[in-house]
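Colleague: Fold the stuff below for me.
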Amino acid sequence: MTILGDFKKFVFRGNVIDLAVGVIIGAAFGKVVTSLVNNVIMPPIGYLTGNTDFSNLKILIKNGTKPEDEVAIKYGAFIQDTVDFLIIAFCVFVLITIIGKLQRKKVTKEQELIPPAPPAQEVLLAEIRDILKSKPIV
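Modeller: Purely as a prediction, here's the structure:
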């Protein structure tokens, strides 16, 4: 096969497309969660802590004449990103838990439709019966 054919085969496998969709949905979900944290969760927390804007909290190491010349440890942005991560992780946990429960219900419904296998003795007796039926009567 050619390189182009191999690449086409690779790209159009189900796993690659599923992964691409997951990455795109994940990026969009990340933006929604970031907005939730920045605009809904952090303002009340900032209000409770004395109108503190967490994204601006920092330890200044070197003051600069311009903002880009400044050297600082921006621990407020770290707090913000940590809250983002915890919310995303919790949402993924809830989503996976729900999907797992739905799959278990689906499996149990399918198992109800399939009759249970007969015991080994009955299978053996049925085989003996079939062998006896196939032999001519003398």
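Colleague: For the rest of this, base every contact and every neighbour count on C-alpha atoms.
Modeller: Fine.
Colleague: Now do the strands for this protein: every range, in order, please.
Modeller: 59-62, 71-73 (DSSP state E).
Colleague: and the first one, what other elements does it pack with?
Modeller: If contacts are counted by 3 or more CA pairs under 8 Å, 6 or more residues apart in numbering; DSSP states H and E, strand 59-62 sits against strand 71-73.
Colleague: So residue 73 versus residue 83, what's the distance?
Modeller: 18 Å (CA to CA, to the nearest Å).
Colleague: Out of the two, name the residue with the larger neighbour count.
Modeller: In this view residue 73 and residue 83 are compared by other CA atoms under 10 Å, and residue 83 has more residues nearby, 18 against 12.
Colleague: And for residue 46, the neighbour number?
Modeller: 13.
Colleague: nope, residue 81 is what I meant
Modeller: Around residue 81 there are 16 residues (other CA under 10 Å).
Colleague: Could you do the one 3 residues further on as well?
Modeller: Taking other CA under 10 Å as the neighbour definition, residue 84 ends up with a count of 21.
Colleague: Same question for residue 131.
Modeller: 10.
Colleague: same deal with residue 33?
Modeller: Neighbour tally, residue 33, other CA under 10 Å: 19.
Colleague: I'd like the structure of this one too, to check against the first:
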Amino acid sequence: MGMLKEFKTFAMKGNVIDLAVAVIIGGAFGKIVSSFVNDIIMPPLGILLGGVDFKDLAIILREAYTEAGTDFPAVTLSYGNFIQNVVDFLIIAFVIFLAIKAMNSMKKKEEAAPAAPAAPPKSEVLLEEIRDLLKKKEL
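Modeller: As a prediction, this is how the structure comes out:
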């Protein structure tokens, strides 16, 4: 029973929940970037390269064949998919770089901003009021 309680405490800590949210958002963001690369970036790039679809770029190591009634698929190196994944990675890495750079600059601004002067303690305010009253009596 103690281990279950420890696990619940661990799982409910803020950083574990933050990590879970980051993984979920990261997965969704990965889908967006993949769609951006596959549907927006690669088609014009393929046209520039003479109508090449990167998904079709592959080196055939062995042609498909049929032997004794069994079909054997072709063995290929699909380097077009690899190129698309590299572009995906570069875009994601660049966006993360920009996000971290923005967060670091915001942290520097917060550190550089002068802290607001702390309100004086109540006892000090009270002493100042007493001093002012005594000055008025002396006049």
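Colleague: any idea which residue sits dead centre in structure 2?
Modeller: residue 96 (5.4 Å; CA atoms, centre = their mean).
Colleague: Out of the strands of structure 1, which gets nearest to residue 49 of structure 1?
Modeller: Closest to residue 49 of structure 1 of the strands of structure 1, according to CA to CA: strand 59-62, at 18.1 Å.
Colleague: and for stretch 75-85 of structure 2, what span of structure 1 is it aligned with?
Modeller: Using TM-score structural alignment, stretch 75-85 of structure 2 corresponds to residues 71-81 of structure 1.
Colleague: in the matching stretch, what counts as buried?
Modeller: Under the neighbour-count criterion of 16 or more other CA atoms under 10 Å, stretch 71-81 of structure 1 has 76, 77, 80, 81 buried.
Colleague: next one: stretch 39-49 of structure 1
Modeller: 42, 43.
Colleague: gap between that stretch and the chain center?
Modeller: 28 Å (CA atoms, centre = their mean, to the nearest Å).
Colleague: What is the burial count for the aligned partner of residue 15 of structure 1 in structure 2?
Modeller: In structure 2, the residue paired with residue 15 of structure 1 according to TM-score structural alignment is residue 15. Here the count is done by other CA under 10 Å, and residue 15 of structure 2 has 11 residues near it.
Colleague: my guess is residue 34 of structure 2 contacts residue 88, does it?
Modeller: Yes: Residue 34 of structure 2 lies in contact with residue 88 (CA atoms under 8 Å); the separation is 6.0 Å.
Colleague: contact partners of the match of stretch 75-85 of structure 2?
Modeller: By CA atoms under 8 Å, 6 or more residues apart in numbering, the surrounding residues in contact with stretch 71-81 of structure 1 are 37-38, 42, 53-64.
Colleague: after superposition, how close is the lengthiest helix in structure 2 to structure 1?
Modeller: As assigned by DSSP state H, the longest helix anywhere in structure 2 is helix 79-112. Comparison of helix 79-112 of structure 2 with structure 1 after fitting gives an average deviation of 0.6 Å (mean CA distance after the TM-score superposition for structure 1).
Colleague: Contacts for stretch 36-46 of structure 2 next, please.
Modeller: Residues contacting stretch 36-46 of structure 2 (CA under 8 Å, 6+ apart): 52, 53, 54, 84, 87, 88.
Colleague: One more pass at 7 Å, please.
Modeller: Stretch 36-46 of structure 2 is contacted by residues 52, 53, 54, 88 when judged by CA atoms under 7 Å, 6 or more residues apart in numbering.
Colleague: out of those, who's nearest residue 2 of structure 2?
Modeller: For these, the nearest to residue 2 of structure 2 is residue 88 (44.7 Å; CA to CA).
Colleague: Next, find the distance separating the match of residue 15 of structure 1 from residue 21 of structure 2.
Modeller: 10 Å.
Colleague: again with residue 127 of structure 2
Modeller: 52 Å.
Colleague: again with residue 73 of structure 2
Modeller: On the measure of CA to CA, residue 73 of structure 2 and residue 21 of structure 2 end up 41 Å apart.
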